[in-house]
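Trainee: let's see this in three dimensions:
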Amino acid sequence: MADVKDLDIFLANRDDTATVVSSLILAPNTKPEEKSRKESVSEIIANILGLKTASEIVETSPMSKYGMDSLMCIELSQKIMQEYDVAVSVDDVPQMSLQDMKRIIAMKKFNVVDVYAKDNYEDYGVSKSQILKRVCDLLQPRPENSFCVKLNDTKENLSPWFFFAALGRSTYLYEDITSLLAAPAYGFQATDGDTSGSIVERANKCAKEIGNRRIVNLVGFSFGAVLAIETALQIQTEAEKINLVLIDSSHTFIPQRIKAHLKHSGHMELNVMATYVRELLLNRDFRDIFNVLSRCLNTNDRIDEMVRMARKISPDCSRINLTKSLLRFAKGLKVAIDYVPASRLTCDVTLVMQSRAQSKDYDVGEICDGRVKIVRLDAHHHNIVFGKRGRQIAKIINNIGE
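Mentor: Okay, the predicted model is just below:
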C-alpha cells in the first residue's frame, strides 16, 4: 500500500501554518453580444503577453517564465473570472502554469452538489442537523483520553455493552441505539495519538480496557465489527459468555468493498480518498467522487479538493483537521484490509444486515462455531444505525441481555 505511505509522508511534512491573503477587483461578468464563443485560457494568456499564437505557451511552464508582471496577473485573473466564472488569486498566477489553470476551470464542472437535499436525508429517520452532526464527527480531533467513553446514563446493574466505532468515526454514531439500552454502554474509538498498528494490537488495547468479566457484550458496525470480532477471539477463553452483535459488517466486508472499488481503478490512494469522502457525503456515488479526485494533478491538489468537498457540510473544516482525520481513516482501512482471523469464534453471533445485501452472512459462518442469527432490516449501510433502525437494533440488544 505504497500510495497511502506516501500520503502519510506528505501529510507529516505539510506546512499548513502560512496564510496568504490577497485581493482583486472583479471584472464585470458581462460578455459582448457579438461574441460567439469563449476565449480559451491559452488565447487569453497569449493576448495578455502579446504572443503571436497560443502555441508558443508551454503547458507546464509557470507564468513567471514569460515575464508576466503584476498588472498582467491582475488582467489574467479578471479575464478568467469574466469568461469562466472561476476565481484565481492574483498572487498565485506567477507560479501557475497553463495546465494548472485548465485544471481549475475543469473542476468547476464537477462541483459536489448538496447531497443533503430533503429527498436524500429523510430516509435516515432523524433530522438533517443530526445527520450532519454525526457525519461531521469524522472531521473532529480525537484526544487520547477519548479512547473509551461512556455512551449512556444507565446505572451499572447489568453487564455493560461495549461498542466499537466505525472507521474514523466516534461512537456518537450509536446514539439512537445506546440511548434506549437497559444496560450501560461504553464506546471505543481511535484517537489522534493512537500508535496501535494491526487489528490484533487495537483489539488487545480494547480487551485490556474491558478487563476480566464473566459476561462480555460486544457490538461493532462496519470497521467496528472487525475489531469486535478480534476482541471476542482474544477474550473468549477467559469469559464465561460472550454476546457478539455485528451490524452490517464482518471481517471480510471492508476488504471486499475495497477490492470492488479497485476493479474500477487500481490507484489505491485515490480509492482511499474517495472512500473517505464517501463517508462524509453519504448519498454521493463513489464513482462521482473518484472521478472528481482523479482530475486533480497530485496528492496536494486532491487534499485541497477534499477540503472543498468537506466544507459543503462543514464550513469550518480546516485542512489540518481533515488531514489528521484522513490519516486516521487510511491507517484503519489498511489494517482492516490486511486482517485475517487467526482462530474461530466459539460464541453465538447476531448479525444485523441490510435487507438488500446479496451475501448470506458476510462470511461470518466461516469463522464461527457457534450459532449465527441473521436479522435483516429495511436499510442500507449508511442509515442502518440511525432513527427507527437504531431503535430496532436497541430492541434486539435488549432482548439478548435479558
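
Trainee: hey, let's count contacts and neighbours off CA atoms from now on
Mentor: Fine.

Trainee: tell me the first helix or strand C-terminal of the helix ranked longest in the chain.
Mentor: Among the segments of the chain that qualify as a helix by DSSP state H, the longest is helix 319-338. Later in the chain than helix 319-338, the nearest helix or strand by DSSP states H and E is strand 349-354.

Trainee: what packs against the longest helix of the chain?
Mentor: When contacts are defined as 3 or more CA pairs under 8 Å, 6 or more residues apart in numbering; DSSP states H and E, helix 319-338 sits against helix 2-12, helix 253-264, helix 268-280, helix 299-310.

Trainee: buried residues, the first one. List them.
Mentor: Pointing back at helix 2-12 there. 4, 7-8, 11 (16 or more other CA atoms under 10 Å).

Trainee: what angle separates whatever helix or strand Arg287 lives in from helix 268-280?
Mentor: Assigned by DSSP H and E, Arg287 belongs to helix 286-294. Here the directions of helix 286-294 and helix 268-280 differ by 130 degrees (axes from the mean of the first three to the mean of the last three CA atoms, to 10 degrees).

Trainee: pick out the most distant pair among the buried residues of helix 2-12.
Mentor: Greatest spatial distance among the buried residues of helix 2-12 (CA to CA): Val4 and Leu11, at 10.4 Å.

Trainee: nearest spatial neighbour of Asp199, chain-adjacent residues omitted?
Mentor: Heads up, residue 199 is Ile, not Asp. Counting by CA to CA, 6 or more residues apart in numbering, Ile199 lies nearest to Val335, which is 6.0 Å off, once chain neighbours are set aside.

Trainee: how much space is there between Asp8 and Leu270?
Mentor: 14 Å (CA to CA, to the nearest Å).

Trainee: sequence B follows; please return its structure for comparison with A:
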Amino acid sequence: METLIAFAVTLAAITVASLRYRLPPFLTLVGASILFGLLSRMPAETIVTVATTGAGRIFTLLGIVIFCGVGIAQVLRESGRIADIVADIRGLVRRPLVTAGAAGYLLSVPLMCGITSFVILAPIITHLSFDGRASRTLLYCAGVAGMISYVLLYPAPVVYSTITALGLSGRPWDIDLVALPLSLLLLAGLLLAMRGRMPPAEEAEEPATRRNHRAWLPFIVILGMLAIGSFVPHLHALANINLALLAGLFAALATVPGDVREKALHKGTKNAGIIIFDLAGAGALGGVIAASSFPADVTVLVAAHLPLIILPFVIAALVQAAQGSRVVTAAVTGAILATTPAITAINPLALVLMVSAGALMFSYVSDPFFWLLKRTTGDDFSAVVRNYTLPLSAAGIVTLAAALVVQAVL
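Mentor: Here you go, the predicted model:
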C-alpha cells in the first residue's frame, strides 16, 4: 500500500508547488513523477524510463494536434479573421453560451479527442464575448461539454476502450440508448449552471453583418477530410486527425500575406511549445504512476472495504486521479475488472456507465486538459478546480446514479 501513500503525498506536493511557489507545470509534474517513483521505491532508471515514455506518449498523441491547432488560431488572430468567424456565428446564434457548449459537445466525438476539439474552438469561443470573465466561462463550458460527450458516448475512445478491455459482446451502440439522453441532460445542467455568469446584454446582441467566408477555410478542410476519410474506404487515411489538422494549417497559411504568415508561425510555435511541454509533464507523472503497483493496490483496498456494485466506479475514479488519461483509465480499469466477479455480477450497460462515471471524477493535476485550460483561460489553480474539476466530478456522480438505476431496473 506504499503507492497509495506516495500518491497522496505527491498530489499534496503538486498543489503546494502550484499554489504557493507558482512553479511552471512541466517542472512541477516532472518533479512529481520522480517524487512518486522514489516514494514507491521504484529504481531510479525505471523512473526515468517510464517518465520519458509517458511524456513521449502524450507528444505522439497530441504534438501535431496542438501545434496545428494553435498555429491555425494564431493565423486567424494575426489576420483579423477571427472577427469574421465571430460575425458569422453571431448572425446565426445569439446565445454564446449555448454555442460554446453545443460546439464542444458535438465536435469531441467525431474528432475522437476532447482536447483536439477544444484547441480548434478556443480562439473562436474567446471572441464570442467582449467581457473577460464571460469569455472564460465560455471556454470552461466548451471544455466540460466536450469531455461529457467524449467520456459517455460510443464510439468515442473511452467507451470503446472499456467495452474492448472487458470483452463485452453484443451491440455496443446500445450504450448510447442510455448515454445519449444522459449526456444531453448533463449538458443542459451545465448550461443552466453557467448561465448566470453571462452578461444579459450578450444574449440579445444584434447579429453582426460582416462576412468573409475565407476565414472558415481551415475548418472546412479539416472537417471535409475527416468526413471523406470516414465514408470513402479507399481514402480512409484522410480521417487521420493529424493529417487533417496539418492540411487545415497549410490552408490557413496559404490564404494570408507573407508577413502575417511569418508572425503567426513565430508566435504560434512559441505558444504551442509551452502547451505541449505542460501536457508532456502530465504524461510523465501518469506514466510513472501507471507503471507502479498503484492499480493493483487500489483494487485490493477497494475490494476489501466496499460493495462489489460500486467497485468499477471507485477503481476508475482512483486510476483517473492517478494518471489523468481517460482512455488509459478505461483500459486499465477494464483489465482489472476482467479478473473480478464484477464482470458477471453487474449488468454490462451499468458496468460501462460506472467506468465512464469514474473517468469523469478527479480531473486534477495529472489531467493534461487541466493544464491546457489553465493556460488558455489564464485563471489561477483554484479557479480551474472550481470551473473544470468540480463540474466534471458532479457529472460523474450523476452518471454513477444512472448506472445504479440501470443495474436495479435491467
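
Trainee: care to give me the TM-score?
Mentor: Overlay of the two chains. TM-score (TM-score structural alignment, normalised by the length of structure 1): 0.25; 151 aligned residues with a CA RMSD of 6.3 Å.

Trainee: now the longest helix of structure 1 against helix 268-280, angle please.
Mentor: Between helix 319-338 of structure 1 and helix 268-280, the angle comes out at 110 degrees (the same axes, to 10 degrees).

Trainee: how much does helix 319-338 of structure 1 deviate in direction from helix 253-264?
Mentor: Using the same axes, to 10 degrees: helix 319-338 of structure 1 against helix 253-264 is 100 degrees.

Trainee: mind listing what's buried in helix 319-338 of structure 1?
Mentor: 319-320, 322-337.

Trainee: over to stretch 270-283 of structure 2?
Mentor: Buried residues in stretch 270-283 of structure 2, counted by 16+ other CA under 10 Å: 271-272, 274-283.

Trainee: of all these, which comes closest to Gly54 of structure 2?
Mentor: Gly283 (4.7 Å).

Trainee: the closest one against Leu61, yeah?
Mentor: No - counting by CA atoms under 8 Å, Gly283 of structure 2 stays clear of Leu61, with 10.6 Å between them.

Trainee: distance check, the residue nearest to Lys373 of structure 1 when sequence neighbours are not counted against Phe162 of structure 1.
Mentor: Of all residues not flanking Lys373 of structure 1 in the chain, Thr350 sits nearest, at 4.8 Å (CA to CA, 6+ apart). For Thr350 of structure 1, the distance to Phe162 of structure 1 equals 15 Å [CA to CA].

Trainee: comparing these two, which shows the higher neighbour count?
Mentor: Set Thr350 of structure 1 next to Phe162 and count neighbours by other CA atoms under 10 Å: Phe162 wins out with 24 against 20.

Trainee: checking the more buried one next. Helix, strand or coil?
Mentor: Of the three states, Phe162 of structure 1 takes strand under DSSP: H, G, I helix; E, B strand; the rest coil.

Trainee: in structure 1, which spans are strands?
Mentor: Remark: strands assigned in structure 1 by DSSP state E are 148-150, 161-164, 185-188, 215-221, 241-247, 349-354, 372-377.

Trainee: save those as CSV, and put in distance to Lys118 of structure 1 too.
Mentor: What follows is the strands of structure 1, written out as CSV (distance: least, CA to CA, whole Å):
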stretch, distance to Lys118 of structure 1
strand 148-150, 33
strand 161-164, 30
strand 185-188, 31
strand 215-221, 26
strand 241-247, 26
strand 349-354, 23
strand 372-377, 23
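
Trainee: circling back: the helix holding Arg287 of structure 1 to helix 299-310, inter-axis angle?
Mentor: 130 degrees.

Trainee: quick one: buried residues of helix 286-294 of structure 1?
Mentor: 286, 289-290, 292-294.

Trainee: what does stretch 218-228 of structure 2 give?
Mentor: Buried residues in stretch 218-228 of structure 2, counted by 16+ other CA under 10 Å: 218-219, 221-226, 228.

Trainee: then stretch 215-235 of structure 1?
Mentor: 216-235.

Trainee: from Trp371 of structure 2, how far out is Ser230 of structure 2?
Mentor: If you go by CA to CA, the gap between Ser230 of structure 2 and Trp371 of structure 2 works out to 31 Å.

Trainee: which one's more surrounded, those two?
Mentor: Taking other CA under 10 Å, Ser230 of structure 2 and Trp371 do not tie; Trp371 has more neighbours (22 against 17).

Trainee: tell me the contacts of the residue lying closest to the more buried one once chain neighbours are set aside?
Mentor: Once flanking residues are discounted, Trp371 of structure 2 sits nearest to Asp278: 6.6 Å by CA to CA, 6+ apart. By CA atoms under 8 Å, 6 or more residues apart in numbering, the residues touching Asp278 of structure 2 are 25-26, 368, 371-372.

Trainee: host element of Asp278 of structure 2?
Mentor: helix 258-291.

Trainee: how distant is the helix or strand just after that helix from the center of its chain?
Mentor: Going down the chain from helix 258-291 of structure 2, the next helix or strand is helix 294-305, by DSSP H and E. Taking the mean of its C-alpha atoms, helix 294-305 of structure 2 sits 26 Å from the chain's own mean (CA atoms, centre = their mean, to the nearest Å).

Trainee: check which element follows helix 294-305 of structure 2 along the chain.
Mentor: Using DSSP H and E, the next helix or strand after helix 294-305 of structure 2 towards the C-terminus is helix 311-323.

Trainee: so for the longest helix anywhere in structure 2, what gets flagged as buried?
Mentor: Longest helix in structure 2 by number of residues (criterion: DSSP H): helix 44-79. Going by neighbour count (16+ other CA under 10 Å), the buried part of helix 44-79 of structure 2 is 47-48, 50-59, 62-79.
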